[in-house]
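Participant: Coordinates for the following, if possible.
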Amino acid sequence: MNWFLLLIVAFVVFLAVRQLILARPGIPLDEAQAALKAGTAILVDIREPLEWHHGVAKTASLLPFSDLRGDRTQWRAFLEKNRSRKLLLYCASGTRSSLAVSTLKREGFDAVNAGSLRDWDKAGWPICSPKHR
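Facilitator: Model prediction:
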C-alpha cells in the first residue's frame, strides 16, 4: 500500500475526530439553561455579525470571535463586567466556541462551550432576530 496515501487518510481521520471532540458542548444544555435562569451564567453568541442575521438565542450577548482574537473593543468591557459569572459560549458548530473557551480559561475566566445555535434551538431555547431584541 502507498504509505503516503495512508498517511494522508490518517491525517484526515485525525482532523475529523478532533473536530467532533472540539465541537462537543462542555455542559448539558438543561444545566446551562438553569444557570442562565439563576443568573450565575451568561450566554454569548461568538459568531460573526453577518451570521447573527439568521437568528440568535434569546438573551445571548453578541460578541464576535474575531474581536476576542483581535483588539477586544467589544469583549474587554464585557469581560470586566462579567468576571464572576460562568460564560456559556456558542457558535455555528461548536468549534469556534471551543477555541474561545480555551483562550478565556487561560486568562482565568470560567468559560464553557455551550455548543451551537442549532443545539439551543433543538433544546427549545427561544431563537429571535437580533434586531428585535
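Participant: alpha carbons only for contacts and neighbour counts from here, please
Facilitator: Noted.
Participant: got the residue ranges for the strands in the protein?
Facilitator: Shown for the chain, the strands assigned by DSSP state E span residues 41-45, 56-57, 61-62, 86-91, 111-116, 127-128.
Participant: These into TSV, with extra columns for mean neighbour count and distance to V17?
Facilitator: Listed next are the strands of the chain as TSV, based on neighbours: other CA atoms under 10 Å; distance: least, CA to CA, whole Å:
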stretch	mean neighbour count	distance to V17
strand 41-45	22	24
strand 56-57	25	27
strand 61-62	18	29
strand 86-91	26	19
strand 111-116	26	16
strand 127-128	16	29
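Participant: And this one, please, so the two structures can be compared:
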Amino acid sequence: FSTQSQPPQNPLQANLPQPQQEVPDVPPPKTHGNRFLDLVEAVKPHINEITVEDLQQWIADGKPVHVIDVREPIETHKGVIGDPIRIPRGVLEVQIERAVPDVTETIVLYCAGGNRSALAAESLGKMGYTSVYSMIGGFRAWAQSLQP
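Facilitator: Sure, this is the predicted structure:
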C-alpha cells in the first residue's frame, strides 16, 4: 500500500508497448480467419485494385492522388508510403469526409496486406466515392518492391 498519489492507469493503454520496448510484428496474412478472407474475396469483384508498380508510376507522373494508410498506428513502425493521410480502418467512414471532401478525387487505400484496404474501398464506394483503389498486397508488397 502506498500513500503517494499515482495517476490512475487507463485500462485501454495498460497493455500497449512502452516506447523503449520493441513493437511486436503484425501477424502475417495466414493468421486471418476463413470468414474474414471470404468476406474480402466477396468484395473484390466490386472494387478497384491497383498494383504497387502502378501506384509508383502515378506518383512519379505527379497524378493527383490521396494515399490513405488505414493501418492502426501501432503498425506504422515499419514505414509508410510517402506522406500518407493516416486514418485507421475503424474510423475511416467517420473521418474521410474531412480528409477528402470531393468524392470524385482519386484515393488509394493501403493496409498491411491488402485485405482491410479492400473492405475500406468497398465502404467508400458505398459512401459515394467514385475513384477508390485498394493497393494489392498492401505495405508488405510496397516494402518488397523496394528491395534490391
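Participant: Just the TM-score for the two chains, thanks.
Facilitator: The TM-score (TM-score structural alignment, normalised by the length of the first structure) is 0.66; 109 aligned residues with a CA RMSD of 2.9 Å.
Participant: The strands of the first structure: which one's closest to P25 of the first structure?
Facilitator: Closest approach to P25 of the first structure among these (CA to CA): strand 111-116, 4.4 Å.
Participant: Now do the closest one: everything it contacts.
Facilitator: Under the contact criterion CA atoms under 8 Å, 6 or more residues apart in numbering, strand 111-116 of the first structure has outside partners 23-29, 32, 86-95, 97-98, 101, 104-105.
Participant: Swap in 7 Å and give it another go.
Facilitator: 23-27, 86-94, 97-98, 101, 104-105 (CA atoms under 7 Å, 6 or more residues apart in numbering).
Participant: That strand: how far from the chain's middle?
Facilitator: On the basis of CA atoms, centre = their mean, to the nearest Å, strand 111-116 of the first structure is displaced by 4 Å from the centre of the chain it belongs to.
Participant: could you give the angle of that strand to strand 41-45?
Facilitator: Orientation check (axes from the mean of the first three to the mean of the last three CA atoms, to 10 degrees): strand 111-116 of the first structure against strand 41-45 gives 50 degrees.
Participant: Report the angle between strand 111-116 of the first structure and strand 86-91.
Facilitator: Here strand 111-116 of the first structure runs at an angle of 40 degrees relative to strand 86-91 (the same axes, to 10 degrees).
Participant: Buried ones in the top helix by length along the first structure, by neighbour count?
Facilitator: Using DSSP state H, we find that the single longest helix of the first structure is helix 3-23. By neighbour count on 16 or more other CA atoms under 10 Å, the buried set for helix 3-23 of the first structure is L22, A23.
Participant: Can you tell me which helices and strands that helix packs against?
Facilitator: Judged by 3 or more CA pairs under 7 Å, 6 or more residues apart in numbering; DSSP states H and E, helix 3-23 of the first structure is in contact with helix 95-106.
Participant: What range does the helix it packs on cover in the second structure?
Facilitator: Helix 95-106 of the first structure corresponds to residues 115-126 of the second structure when matched by TM-score structural alignment.
Participant: Would you check how far apart the equivalent of V44 of the first structure over in the second structure and T106 of the second structure are?
Facilitator: If you follow V44 of the first structure across to the second structure using TM-score structural alignment, you land on I68. The gap separating I68 of the second structure from T106 of the second structure is 11 Å, by CA to CA, to the nearest Å.
Participant: again with L124 of the second structure
Facilitator: Look at L124 of the second structure and T106 of the second structure: by CA to CA, they are 11 Å apart.
Participant: got it, and I136 of the second structure?
Facilitator: 16 Å.
Participant: re the thing from before, gap between the match of helix 95-106 of the first structure and the chain center?
Facilitator: With CA atoms, centre = their mean, you get 10 Å for stretch 115-126 of the second structure.
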